[in-house]
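Visitor: missing the sequence, but the structure's below:
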């Protein structure tokens, strides 16, 4: 059963591979982008993306810069963006939410927590 498309934006192929593998095993279709520019291109060419998982530490434009731009783009209207970050210090969640994230998970990703959050944001 296809639970929908997830756009994973991360510059580390290992993170994309690991997250894709576990989400695919749970019934999701995964699309990957290595940076924000590629993510913007994918969101305009791929139909039916339900949620975006955005790594906050990207080389070209970090997630804190990208979130306001993504949220302002018509292509992203109604698509929740979840910040996925190795930064799990005090205040990091709040910083992500202030930047415009709809949700926050820290790395290493607790998959059950991520899926609960995805379901809460897309139902």
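Guide: Looks like it came in fine. What you are looking at is a predicted structure, and each value in this text was computed from that prediction instead of being measured.

Visitor: From now on I want contacts and neighbour counts done on CA atoms only, so please keep to that.
Guide: Noted.

Visitor: Please determine how far the residue lying closest to residue 20 once chain neighbours are set aside is located from residue 59.
Guide: Residue nearest to residue 20 in three dimensions, not counting chain neighbours: residue 30, with 5.8 Å by CA to CA, 6 or more residues apart in numbering. Separation of residue 30 from residue 59 (CA to CA, to the nearest Å) stands at 22 Å.

Visitor: Give me the packing partners of the top strand by length along the chain, helices and strands only.
Guide: For the chain, the longest strand by residue count, based on DSSP state E, is strand 49-55. In this structure, strand 49-55 packs against strand 5-9, strand 81-85, helix 111-122, with contacts taken as 3 or more CA pairs under 8 Å, 6 or more residues apart in numbering; DSSP states H and E.

Visitor: Quickly note the distance from the residue nearest the centre of the chain to residue 90.
Guide: Centroid-nearest residue in the chain: residue 53, 0.9 Å away (criterion: CA atoms, centre = their mean). The spacing between residue 53 and residue 90, counted by CA to CA, is 21 Å.

Visitor: Check it against this one:
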């Protein structure tokens, strides 16, 4: 996806290599520039380094989980405005509420439905 002539930069925070490989390749084919972090700490660090347009955050991560990583990203002035989409296999209403309370801007379930995820991303990107 292009915003003007600039590729939309996506930070994918995902510890499962098969999931990150599959999703990043699918998103790159759609025109996104994808950066991958393999755990929560790396995700927090990369959010400040690569300044993505949007972050896709797995919630079940080693080290610090996606909820804590999102709290840290939203607490830092330089990354607070970056939209974060929670990605989780847990689809209960309480999981959505927990993600939103941690600072996520939206929520999607795994396995990822690319069309649905792209709609969420477009909504958040057009609002920022």
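Guide: Now that the structure is in, tell me what you want to look at. Predicted, not measured: the structure shown is a model, and the values here were computed from it.

Visitor: So after superposing, what's the score?
Guide: The TM-score (TM-score structural alignment, normalised by the length of structure 1) is 0.91; 122 aligned residues with a CA RMSD of 1.4 Å.

Visitor: re the thing from before, any chance of the helices and strands packed on strand 49-55 of structure 1 in TSV, plus distance to residue 67 of structure 1?
Guide: Shown next, in TSV, are these (distance: least, CA to CA, whole Å):
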stretch	distance to residue 67 of structure 1
strand 5-9	12
strand 81-85	8
helix 111-122	17
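
Visitor: I'd like these laid out as a markdown table, including distance to residue 23 of structure 1 and mean neighbour count.
Guide: Listed next are those as a markdown table, based on distance: least, CA to CA, whole Å; neighbours: other CA atoms under 10 Å:
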| stretch | distance to residue 23 of structure 1 | mean neighbour count |
| --- | --- | --- |
| strand 5-9 | 9 | 23 |
| strand 81-85 | 14 | 25 |
| helix 111-122 | 8 | 14 |
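
Visitor: out of these, which comes closest to residue 37 of structure 1?
Guide: strand 5-9 (9.9 Å; CA to CA).

Visitor: That closest one against structure 2, how far on average?
Guide: Comparison of strand 5-9 of structure 1 with structure 2 after fitting gives an average deviation of 0.4 Å (mean CA distance after the TM-score superposition for structure 1).

Visitor: List the contacts of that strand.
Guide: Outside strand 5-9 of structure 1, the residues that touch it by CA atoms under 8 Å, 6 or more residues apart in numbering are 16, 20, 28-36, 39, 48-55.

Visitor: Equivalent analysis for stretch 50-60 of structure 1, please.
Guide: Contacts of stretch 50-60 of structure 1 with the rest of the structure, by CA under 8 Å, 6+ apart, involve 4-11, 35-36, 62-64, 79-85, 118, 122.

Visitor: hang on, the earlier thing: so what does the residue nearest to the centre of structure 1 match up with in structure 2?
Guide: In structure 2, the residue matched to residue 53 of structure 1 (TM-score structural alignment) is residue 56.
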